[in-house]
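Peer 1: Here is my input, please return the structure:
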Amino acid sequence: MINNILPTIALPTTPTLSVAGLQCIRDDRVLFDNLNFSVSGGEVLQIEGRNGSGKTSLLRILCGLALPTEGIVYWQGQDILDLQGDYWENLLYIGHLAGIKVELTPLENLQVTRALASQTTDIDLTDALAIIGLRGFEDVPVRTLSAGQQRRVALARLLVCNVPLWILDEPFTSLDKAAIQMIEGLLDAHAQRGNLVVLTSHHTVNCQQARCLDLND
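Peer 2: Modelled structure (predicted):
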């Protein structure tokens, strides 16, 4: 069923995100150095590492929200700092915090997402909330929802934004086992359609297309 929900995104070439010679220093401490990797359409890359190893810092660099001390991030072989908006319109970033408006309802939050996103699917927003496990909660203030339900509101953007690259920081936080399996299904379906995912998680991701990069190696 999930494979029928997510659209096929037509790109001229296989999408590829790569980094070369990446270094990150925070508070005079080297988090990682000379980091090199590439992830292409059809893959789910899980970033692993102990607390403080730089996982979130790496994701923020990949999104262009922070700059590396050294090195370059490439999208389709071009520096993302040169591409800027042409890169950002191809990605969806969901950080460790939900990044939603708690005074709004889940439905209103998705309406904001659809209004601001450069590329969206045509899914009915109430259907998206039902799929993500929020049937019956569409019109209640988000502040009244549990932490797991608020996380689901944030993750519902996966069904609304029609972009090839998902960058997710601890997407399974506060989710129960059934919700984790459902999100893993979305990740797998996204990759199987030729797109790519980079995520951090303390949970081992159960996806056919998943591979790991350990920052402590």
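
Peer 1: C-alpha only now, for contacts and for neighbours.
Peer 2: OK.

Peer 1: I'd assumed residue 152 was in contact with residue 173.
Peer 2: No - look at residue 173 against residue 152 with CA atoms under 8 Å: they stay out of range, at 9.9 Å.

Peer 1: Counting neighbours, go ahead and name the busier of these two.
Peer 2: Between residue 173 and residue 152, counted using other CA atoms under 10 Å, residue 152 has the larger neighbour count: 25 against 18.

Peer 1: let's see this one next to it:
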Amino acid sequence: MPQPSTHILEGINLSCIRDDRILFENLSFSLTAGQTLLLEGKNGSGKTSLLRILCGFREADEGQILWCGEAVEDSQYHADMAYVGHLDGVKKELTVLENLKVSLALGTQGTYSIQQALVRVQLSGYDDALVQTLSAGQKRRLSLARLLITHNILWILDEPFTSLDKQGIILIETLMTEHCANGGMIVLTSHHDIVLPDVSLQRIQLS
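Peer 2: As a prediction, this is how the structure comes out:
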């Protein structure tokens, strides 16, 4: 897990236009170690579009994103960031273990080993299971295990509670709380009313 740091994520006067419609404009925020930013709003309000901008999947129509005071393209931002989208982002034709080995090969080793992460997300014993045989909730748990095995300060999560039962929701809230307690930061969207004790939670309402 990341250690306490002086990392800071800033969005400055961000604007996003889609199909000639302004989703948001002049949007600014600042996020530091240990904090979580929750994006709220109805479907189509621009929540996922803002996440895509933060991930570098598309550019903002106006504004700038800074990481530790530098433009993200001139910093270590993408090496420090991990994204879990609305879809699970796992290869269905590979096994659970093979998926995690691929993720680890593309990142830097985190605090959790693969086996420790599988235990943590309650997938112990599923190493050789093909992902296509897993339930929707198990696939979501696998996508969360990817966060645990790599060292990333910033987690960007799009509806992370999708397909999870009550126990799974409690699990991810616990993982998020631990991540922030260890100096990490999170930006997420969620229709679920999240509970993160002792975490500084900011909210942005998009309309």
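
Peer 1: burial measure for residue 36 of structure 1, as a count.
Peer 2: 14.

Peer 1: distance of the aligned partner of residue 193 of structure 1 in structure 2 from residue 154 of structure 2?
Peer 2: The alignment partner of residue 193 of structure 1 in structure 2, by TM-score structural alignment, is residue 182. Distance, residue 182 of structure 2 to residue 154 of structure 2, by CA to CA, to the nearest Å: 12 Å.

Peer 1: hang on, the earlier thing: the nearest residue to the match of residue 193 of structure 1 once chain neighbours are set aside sits in which helix or strand?
Peer 2: Nearest residue to residue 182 of structure 2 in three dimensions, chain neighbours excluded: residue 3, at 5.2 Å (CA to CA, 6 or more residues apart in numbering). Assessed by DSSP states H and E, residue 3 of structure 2 sits outside every helix and strand.

Peer 1: on that earlier part again, which one of residue 182 and residue 154 of structure 2 has more residues nearby?
Peer 2: Remark: of residue 182 of structure 2 and residue 154, residue 154 carries more neighbours, 30 against 17, as counted by other CA under 10 Å.

Peer 1: before we move on, back to that, so what does the residue nearest to residue 182 of structure 2 match up with in structure 1?
Peer 2: Superposed on structure 1 with TM-score structural alignment, residue 3 of structure 2 falls opposite residue 9.

Peer 1: With residue 19 of structure 2 instead?
Peer 2: Match for residue 19 of structure 2 (TM-score structural alignment): residue 27.

Peer 1: Count the neighbours of that match for me.
Peer 2: Should you count by other CA under 10 Å, residue 27 of structure 1 turns out to have 6 residues around it.

Peer 1: elements contacting the longest helix seen in structure 2?
Peer 2: Scanning structure 2 for the helix with the most residues, using DSSP state H, yields helix 166-181. Secondary-structure packing of helix 166-181 of structure 2 (3 or more CA pairs under 8 Å, 6 or more residues apart in numbering; DSSP states H and E): helix 136-149, strand 185-189.

Peer 1: how about these, which one is nearest residue 29 of structure 2?
Peer 2: For these, proximity to residue 29 of structure 2 was assessed by CA to CA; strand 185-189 is nearest, at 11.1 Å.

Peer 1: name the helices or strands packed onto the closest one?
Peer 2: strand 35-40, helix 47-55, strand 154-158, helix 166-181.

Peer 1: switch to 10 Å and redo it
Peer 2: strand 21-32, strand 35-40, helix 47-55, strand 81-84, strand 154-158, helix 166-181, strand 200-205 (3 or more CA pairs under 10 Å, 6 or more residues apart in numbering; DSSP states H and E).

Peer 1: residues in contact with the counterpart of residue 203 of structure 2 in structure 1?
Peer 2: Mapped onto structure 1 by TM-score structural alignment, residue 203 of structure 2 lines up with residue 212. By CA atoms under 10 Å, 6 or more residues apart in numbering, the residues touching residue 212 of structure 1 are 44-48, 198-200, 204-205.

Peer 1: Quick check: the nearest residue to residue 212 of structure 1 once chain neighbours are set aside vs residue 171 of structure 1, distance?
Peer 2: Leaving out its chain neighbours, the residue that sits closest to residue 212 of structure 1 by CA to CA, 6+ apart is residue 46, at 4.7 Å. With distances taken as CA to CA, residue 46 of structure 1 is found 11 Å from residue 171 of structure 1.

Peer 1: any shared contact partners between these two?
Peer 2: Each of 199-203 lies in contact with both residue 46 of structure 1 and residue 171 under the rule CA under 10 Å, 6+ apart.

Peer 1: would JSON lines of those with distance to residue 31 of structure 1 and neighbour count be doable?
Peer 2: Output for these, formatted as JSON lines (distance: CA to CA, whole Å; neighbours: other CA atoms under 10 Å):
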{"residue": "199", "distance to residue 31 of structure 1": "17", "neighbour count": "23"}
{"residue": "200", "distance to residue 31 of structure 1": "15", "neighbour count": "26"}
{"residue": "201", "distance to residue 31 of structure 1": "18", "neighbour count": "17"}
{"residue": "202", "distance to residue 31 of structure 1": "18", "neighbour count": "15"}
{"residue": "203", "distance to residue 31 of structure 1": "21", "neighbour count": "13"}
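
Peer 1: Out of those residues, the closest to residue 55 of structure 1 would be?
Peer 2: residue 200 (6.7 Å).
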